[in-house]
Each structure stands twice: as structure tokens, then as C-alpha cells.
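# Have a look at this prediction, sequence included:
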Amino acid sequence: MEKIIEELDINQYLPTALDWATNIVLALVILFVGIWIAGRAYKAVVSIANRYDQLDDTLFRFFGSLVRYTILAFVGIAVLNRFGVQTASIIALLGAAGLAVGLALQGTLTNLAAGVMLLIFRPYKVNDFVDVAGNFGKVTAIDMFTTILQTFDNQQIIIPNGKIWGEQIVNHSHHAIRGVDMHFGIAYGESIDEARKVIEQVLADHPHIVKEPAPFVEVETLNNSSVDFLVRPFCEGQYYFNVLYSIPEQIKKALDAAGIEIPFPHRKVFVVNEK
């Protein structure tokens, strides 16, 4: 009789042990398959950016990570379900924690959202010269949260993307050919036609000024003491600053050589003798 009771006791625990073993095996299978699927999904999303040059790698790596961790979250819930854990409360707790973190990181999430928009619409790219958030410089890096500029005096400026998106963005490198606006004045007694010829010759001799479109040289304003020209030569974007800072000196020397006066303010003093 005692032998029969012992056999019954052993048979009572056998199904429970078998169930636990089955759940452990299934949980491991779900875990390994889920990790494999998450890895494949990440690579699939990233490969989309690799197939198209106009798509940004950083953005698709972010999307790939988002997909991977979303899949792993569902895998974790499925594994817990195999052991009878009630996951509804865990999901609610994670949701509440996510909401609290989101409220605490509003500024960071704003920069993240702006970074996603910048990487999707690409108003500028690395090596472009831009004017953003009151700063001008060369773009050296764009990530999910910040844009990094290098200024001409070799300083690094890190700008949160939230301060860029939604504001005016001036991309000086968008077009291959750029116009360079400059102003020059001559005295009223000088010949406008002769001054124009001198200026046009300087522009024609400059190695970085293109022939098409042709430079624009016209009288813009009749000022109090001078006739002012608007001079707009065109050049490739990489030579913009070379043209901007070399042409004024060359035109000044050319006008001096041609005997054309460049006026400057004069002040007349009248002395009244009261004796």
C-alpha cells in the first residue's frame, strides 16, 4: 500500500515538471528566434539606406534600432507569458514609465524629432556652408540631436536640432554657381560708362569668375555724393569668399589707375570773424 501511495505522489509531480521543461524549451526557442528576427529586421531597414545614396544612414540606423527593440520587447512579453506571468500590469507600468520619461525629456525629444525631419528632408548636408540659428559655418556632422558647424576661425559650434528646424535655413552651397553682391561708388563728375568698362575688365580678368551667367554691373543708387554701382559677378560656390574679398581691392586699384575718383565724405568749415 505504501508503495502505491509513493508512486501516486511521484505521478502527481511529473506533469508539473514536464510543463516547466516544455515552457523553458519553448521560451528559449522564442527568445532565440526573436533575437534572430530582430537582427534581420535591423539589417533590412539599414540596407534600404545603403541602396539609395540620397537616404541618410544615421536616420535608418535609428529606425532599424527602433524596429529591433520593439520586436525584442514583444519577444520578452511572449517569454514571460510562457511562465504564466501576467504581462498586462508590466505593459501598463512600462507605458507609465515611458510617459514620465517623455515628459522629463521634452527638450531632448524635440531635438530628436527635429533631427529626424532634417535627415528626411535634408535642407543641408555635411560640407555645406549654412546660416542657421544665427550661426554661419561649414557643416561637419548631423546626428539625431545636434548639428555641428565649423567656423572660419576654426571654432566648433554645436547647435540643437530643435533650434534649427522651423526657423530660416540659408544653404549657401545648394547651388553650384553663386552671385557675389558688391557695391562701388564713383564721383558725379566721372563717366559712368568708363567706370563700368573698368569694373567689367577687372571681372573678366579674374580666374574664378564664370562667363555664364554674365556679371551684372549697373547703377543702383544716386547717392548724396556718389553714383553707386551694384556689381554681381558669378562664381563656383567654393570660390565665393575668394571673389568677395579679392575683387574690391582690384577694382579700387583699377579705378585709381584710370583716374576715376572714388568719393569720400568731405567737411567744409567756415570761420566767421566777428571782429
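Perfect, thanks for sending it.

# Going by C-alpha atoms from here, please, whenever you check contacts or count neighbours.
Fine.

# any idea which helix or strand comes after the lengthiest helix in the chain?
Longest helix in the chain, counting residues (DSSP state H): helix 2-51. Per DSSP states H and E, the first helix or strand lying C-terminal to helix 2-51 is helix 57-82.

# In that following helix, which of the residues would be classed as buried?
Neighbour-count burial for helix 57-82, counted by 16 or more other C-alpha atoms under 10 Å, picks out 57-62, 64-65, 67-68, 71-72, 75-79, 82.

# this is the comparison structure:
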Amino acid sequence: LASLFAQFQSSFFLLADEEEVSSPSVWDSIEGHWQELLQQAGMSLLIFASFWVVGKIVQKVLTKVGTSQHIDQELASFIGRTAKIAVLILGLITALSHLGIDVSAMVAGLGLTGFALGFALKDVISNVLAGVLILIYKPFQKDDCIKIKSYEGKVVSTDLRYTVLLSDGLTVYVPNSLLFTDAITVTCDAVTAEPEVESTE
């Protein structure tokens, strides 16, 4: 009986040792998980960096093409920046999805956030969109004399938010949304306008 018990005990410990050797430890499992996570994070950063480079190239190309097509410099820069932001957002979504993150909820959240921001900044957005359309269609040029409602003066510049008028020595900033929705009277253009004669008195 003693010999049988000794054989059973030795066989039990031998099986236990084999199981311990064959099964990975907890630390090995954690280490493997972290290595996999770091590899995914590195690949995600590489993906986002690639999209960032593509966005910069797209921005430069669109800005250069717009300038070569005689599009207003500020409008061409705005189009380039908008395209770059769109590429970066696409790159961020792609990188996060590579990490295994469910981006559908994030996209839905961005949609709701964009709707809220659009509602809060509707006046700013309307001015920007009106500025883009004014720069595209060009209903008036620089140095034209225009009249819009109670504002009248010579056009100094037009950006994405305001059209700057010079009226009786005063600088007037007219919102572009007002210029786009109301009738504009061009009282004199830059070609036919008579030059101002300075008084010698």
C-alpha cells in the first residue's frame, strides 16, 4: 500500500508540473495583450499620420489650383482648409476603427454636436456661406461704390464674414448675409469712377 501511495503521489505531482509548464502564466497573457495593443496603437498612429500628409497635400493643391483659376485668395485658402479638415476627420475615424473602437456611436455624436453648433452659430455660418457665394459670383468689385439698405460707400475688401466699406472717412463692416439677401445698388464701378480730387485749401 505504501508503494502504491508513493507511485500515485509522484504521478499526481508530475501531471501538475506538466500542466503548469504547458499553460501560460497570467503575466505572459498580460504581456502578450499589451504587445498587441501597442502594435495596434502604432498602426493607428501611422494611419492618421498618412491621412495628415494627404490632407496637407490636398490643401496645397486646391489652394494652388484655385489661385491659378483666378479664384479669390481667401476663398481658395478656405476651400483648401475645409478639404484638409475633412481628410483629417476621415483619418481619425479610420484610425479609431483599426483600434477596434466602435465609431458608429462617435459619428452619431458628432452629427448631434454639429447640429447643435450649427444652430448656435447660424449667423456666423450664414455670413461665411454668403461670403463664399459673393467671392464666387462677384456682384461687385473692389473700389466699386455700392448701396445696401442704409449703408453706402466704396468697397475696400471682402472676406468670408464682412464686406468693408469706406463711407465719408468711416469704415463700415457690413455682414455678408445682408449683402446676399438684400438688393445691392452699384452706384459707380471701379473703372468708371472718377478719381477723388484732393482739396489744396
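Great, that's in hand. Since the model is a prediction, treat every value here as computed from it, not as a measurement.

# Let me see the TM-score of these two.
The TM-score (TM-score structural alignment, normalised by the length of structure 2) is 0.79; 180 aligned residues with a C-alpha RMSD of 2.3 Å.

# On the three-state scheme, residue 220 of structure 1 is what?
strand (DSSP: H, G, I helix; E, B strand; the rest coil).

# ok, now which ones touch it?
Residues near residue 220 of structure 1 by C-alpha atoms under 8 Å, 6 or more residues apart in numbering: 227, 228, 229, 230.

# From those, pick the one nearest residue 99 of structure 1.
Closest to residue 99 of structure 1 out of the contacts of residue 220 of structure 1 is residue 230 (57.5 Å), distances taken as C-alpha to C-alpha.

# what's the distance between that closest one and residue 32 of structure 1?
According to C-alpha to C-alpha, to the nearest Å, residue 230 of structure 1 and residue 32 of structure 1 sit 71 Å apart.

# Who has more neighbours out of those two?
In terms of neighbours (other C-alpha atoms under 10 Å), residue 230 is the more surrounded of residue 230 of structure 1 and residue 32; the figures are 16 against 13.

# Compute the distance between the residue nearest to that one when sequence neighbours are not counted and residue 249 of structure 1, please.
Once flanking residues are discounted, residue 230 of structure 1 sits nearest to residue 183: 4.9 Å by C-alpha to C-alpha, 6 or more residues apart in numbering. According to C-alpha to C-alpha, residue 183 of structure 1 and residue 249 of structure 1 sit 12 Å apart.

# Please apply the same query to residue 15 of structure 1.
Distance from residue 15 of structure 1 to residue 249 of structure 1, by C-alpha to C-alpha: 96 Å.

# that older thread, buried subset of the contacts of residue 220 of structure 1?
227, 228, 229, 230.

# Identify the farthest-apart pair in those.
Most distant of those, by C-alpha to C-alpha, are 227 and 230, 10.2 Å apart.

# Need the residues touching each of those two.
Taking C-alpha under 8 Å, 6+ apart as the contact rule, residue 227 of structure 1 and residue 230 both touch 219, 220.

# show me what contacts the aligned residue in structure 1 for residue 62 of structure 2?
The alignment partner of residue 62 of structure 2 in structure 1, by TM-score structural alignment, is residue 45. When contacts are counted by C-alpha under 8 Å, 6+ apart, residue 45 of structure 1 touches 60, 61, 63, 64.

# is it fair to say residue 163 of structure 2 lies in a strand?
Yes. Looking at residue 163 of structure 2 with three-state DSSP, it is inside a strand.

# What about the nearest residue to residue 172 of structure 2 once chain neighbours are set aside, how many residues nearby?
Spatial nearest neighbour of residue 172 of structure 2, chain neighbours left out: residue 165 (5.0 Å); criterion: C-alpha to C-alpha, 6+ apart. By other C-alpha under 10 Å, the residues close to residue 165 of structure 2 number 26.
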